[in-house]
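**Student:** Pasting the sequence and the predicted coordinates here, then a few questions.
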Amino acid sequence: MRILCIGDVVGSVGCNFLRSKLPTIKKIKAIDFVVCNGENSSDGNGITPTSAKFLFDSGVDVITLGNHTFRRKEAYEYIDESPFIARPANFPEKTTPGTGILNIDTGRRIISVINVMGNMCMDNNLNCAFETVDRMLEKAEGKIKIVDFHAETTSEKRAMGYYLDGRASVVFGTHTHVQTSDCQILPKGTGYITDVGMTGTIHSVLGVKTEIIIEKLKTKLPARFDLASGDCKMECAIFDVDEKTGLCINSEALRIE
């Protein structure tokens, strides 16, 4: 089975570029299942029902989220009701809209998608990511298990990869918007990449106009994050998973412009 994992889609610019490229990539690469991080898919951070529907209509099967999940209150009910959106599982279960694990029945197989957020340098007091992912794995019904680990530091992401090695089919990192060069298969058979990258404007700072971020870093003052325009990229990774074992047999990082 060929699984495509797409890095953080930034705003309408990223959404439109994804729509222009995804159908062709799915056809050329014979993709069976698409997971996309959409926590920044709405202009001005967060996700809205409109941006989520746009991604689904473009060919995405499952949307994962992150630290900007609940920026837009108009999305709360949609996240809570959608069977194809996973939010970080380490938010409090009883009071947080949505779920941290999806068991997707594709007709031929069940695919479990888990979303977990890191603790290091993330300015949150969420439950331990490692304990949380263990709880989610107990709820996973599929042989194929995909984990989006939305985290800041490469050390925490690498640690999570090895922690899940042999227990998850794929672990892909999101949040830092810069694709890393370590797309690989770990020793026990888990496909892994520290950060799958970003879908949005190439000449930007994480999708935002460069001059805004530079000024904010220099002055330390708040700033409105306006999206950059121009040529775009879609950074992603393809993982081939053996359906009998649930383990990865091939991995490939891509940058599509």
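**Tutor:** Thanks, I have it. Since the model is a prediction, treat every value here as computed from it, not as a measurement.
**Student:** going forward, measure contacts and count neighbours with C-alpha atoms only.
**Tutor:** Noted.
**Student:** Can you tell me how far Lys139 is from Lys145?
**Tutor:** Lys139 is 11 Å from Lys145, where distance means C-alpha to C-alpha, to the nearest Å.
**Student:** higher neighbour count, those two?
**Tutor:** Lys145 (25 against 14; other C-alpha atoms under 10 Å).
**Student:** Is the more buried one part of a helix or strand, or is it coil?
**Tutor:** Classification of Lys145 using DSSP: H, G, I helix; E, B strand; the rest coil returns strand.
**Student:** what do you get for Leu254?
**Tutor:** Assignment for Leu254 (three-state DSSP): strand.
**Student:** Then Ile47?
**Tutor:** Secondary structure state of Ile47, per three-state DSSP, is coil.
**Student:** Okay, one more to line up with it:
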Amino acid sequence: MRIFFIGDVFGKPGRRILKHHLEWLREELRVDVCVANGENAASGKGITPGVAEELFASGVDLITTGNHCYDNKEVFTLFEKDEERIIRPLNYPQGSPGPVCARWSSPSAGTLTVVQLMGRVYMPPCDSPFTAIDAFLETAPSSAILVDVHAEATSEKQALAWYLDGRVTAVIGTHTHVQTADERILPHGTAAITDAGMTGPHDGIIGGELKQMMRRFLTVLPTGLEVAKGKPMIHAVLIETENSGLNARKIERFSLGENQLNRGSIGVS
């Protein structure tokens, strides 16, 4: 199975670059299933039914969220409508709205289960991600499992990756919008990267408009969030599993600007 995981899709620029390029990228990279973090897809905060449909139409199969998942009240309708394709963090308190597990399958590639964990270091309060994933894995199917770790601290993401080595297929960090260069296969077969990065405008500050974001650092005045208008990039990783099983065979990182996105230009092994 070849899994393409797209780092945090940020606003219209992130959606636009996927609309224009994801379909042929899937073909060129021989992608079986595509997962995207969509918690910033609607104007930089949260997700709506319309935005989710746009991502699905572009070629995304499953969507994870994060700490902004409830920022748009329309998301509750989305959770009811697409409970098999979009999820909230697994370790939110019991009773929190939204599904916690998404599954995709095909006769040729097998089944992929996707869950998301929220970090607790420098993040809003939530239950222990370690305890939550232990409980989930007790009854999880024996298929490929991808865990999106939505967290601020690199140490916490790496700790979860090591904790889950050999128990899941991949542990992919999200949230910081800064792609890390530490992708690897851990000793017991789990693919890991601390942060997949951001799919969106890269001429601002983590997706936000440059001047507005600078005001946050230079003054004490409150500022809103305006999506930057600079050139977008696709940040993603490609994971290949061992014969549709649990272990990963390969993880490859991508950082692609529009000037690099030409058919036949993306190397694939």
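**Tutor:** Okay, I see it. Worth saying up front: this structure is predicted, and the values here are computed from it rather than measured.
**Student:** TM-score them against each other, please.
**Tutor:** TM-score for the superposed pair, counting by TM-score structural alignment, normalised by the length of structure 1: 0.95. Supporting figures: 255 aligned residues with a C-alpha RMSD of 1.3 Å.
**Student:** Buried residues, stretch 185-197 of structure 1. List them.
**Tutor:** Neighbour counts over stretch 185-197 of structure 1 (16 or more other C-alpha atoms under 10 Å) mark Ile185, Leu186, Gly189, Thr190, Gly191, Tyr192, Ile193, Thr194, Asp195, Val196, Gly197 as buried.
**Student:** Now the terminal residues of that stretch, how far apart.
**Tutor:** This stretch, stretch 185-197 of structure 1, spans 18 Å end to end (C-alpha to C-alpha).
**Student:** what residues does it touch?
**Tutor:** 5-8, 154, 157-158, 161-162, 164-184, 235-237, 239, 247-251, 253 (C-alpha atoms under 8 Å, 6 or more residues apart in numbering).
**Student:** Quick check: the gap between the residue of structure 1 positioned farthest from its centre and Gly44 of structure 1.
**Tutor:** Largest separation from the mean C-alpha position in structure 1: Thr219, at 31.2 Å (C-alpha atoms, centre = their mean). Here Thr219 of structure 1 is placed at a distance of 21 Å from Gly44 of structure 1 (C-alpha to C-alpha).
**Student:** Distance check, Met233 of structure 2 against Leu225 of structure 2.
**Tutor:** Where Leu225 of structure 2 is concerned, Met233 of structure 2 sits at a distance of 19 Å (C-alpha to C-alpha).
**Student:** more neighbours, those two?
**Tutor:** Met233 (26 against 13).
**Student:** And the more buried one, how far from Gly207 of structure 2?
**Tutor:** Distance of Met233 of structure 2 to Gly207 of structure 2, given as C-alpha to C-alpha: 11 Å.
**Student:** Could you tell me which residues touch both of the two?
**Tutor:** Met198, Gly200, Pro201.
**Student:** what's near enough to touch Leu55 of structure 1?
**Tutor:** By C-alpha under 8 Å, 6+ apart, the contact set of Leu55 of structure 1 is Cys15, Arg19.
**Student:** Now check structure 2 for the residue matching Thr132 of structure 1.
**Tutor:** Under the alignment (TM-score structural alignment), Thr132 of structure 1 pairs with Ala132 of structure 2.
**Student:** Now the longest helix anywhere in structure 2 on structure 1. Mean distance?
**Tutor:** Longest helix in structure 2, counting residues (DSSP state H): helix 11-28. For helix 11-28 of structure 2, the mean distance from the matching residues in structure 1 following superposition reads 1.0 Å, by mean C-alpha distance after the TM-score superposition for structure 1.
**Student:** Report all helices and strands that that helix contacts.
**Tutor:** Using 3 or more C-alpha pairs under 8 Å, 6 or more residues apart in numbering; DSSP states H and E, the elements in contact with helix 11-28 of structure 2 are helix 49-58, strand 198-201, strand 232-241.
**Student:** Could I get the contacting residues of Ala153 of structure 2?
**Tutor:** Counted by C-alpha under 8 Å, 6+ apart, Ala153 of structure 2 has contacts Gly119, Val121, Tyr122.
**Student:** ok, the second one touching Thr154?
**Tutor:** Read that as Val121 of structure 2. No. Using C-alpha atoms under 8 Å, Val121 of structure 2 makes no contact with Thr154, being 9.6 Å away.
**Student:** If we only consider the shared contacts of Met233 and Gly207 of structure 2, which is nearest to Trp24 of structure 2?
**Tutor:** Comparing these against Trp24 of structure 2 with C-alpha to C-alpha places Gly200 closest, at 18.3 Å.
**Student:** Could you check how far the closest one is from Val227 of structure 2?
**Tutor:** Here Gly200 of structure 2 is placed at a distance of 9 Å from Val227 of structure 2 (C-alpha to C-alpha).
**Student:** So if I had to pick from these two, which one is more boxed in?
**Tutor:** Set Gly200 of structure 2 next to Val227 and count neighbours by other C-alpha under 10 Å: Gly200 wins out with 36 against 25.
**Student:** and that one, what pairs with it in structure 1?
**Tutor:** Per TM-score structural alignment, Gly200 of structure 2 is aligned with Gly200.
**Student:** Spatially, and excluding backbone neighbours, which residue is closest to its match.
**Tutor:** Gly14 (4.1 Å; C-alpha to C-alpha, 6 or more residues apart in numbering).
**Student:** what about that neighbour, neighbour count?
**Tutor:** 27.
**Student:** ranges for the helices of structure 1?
**Tutor:** So, for structure 1 - with DSSP H - the helices run 11-28, 49-57, 76-81, 129-139, 154-163, 210-219.
**Student:** is it true that Cys36 of structure 1 touches Gly59?
**Tutor:** No. Cys36 of structure 1 lies out of contact with Gly59 (C-alpha under 8 Å); the separation is 10.0 Å.
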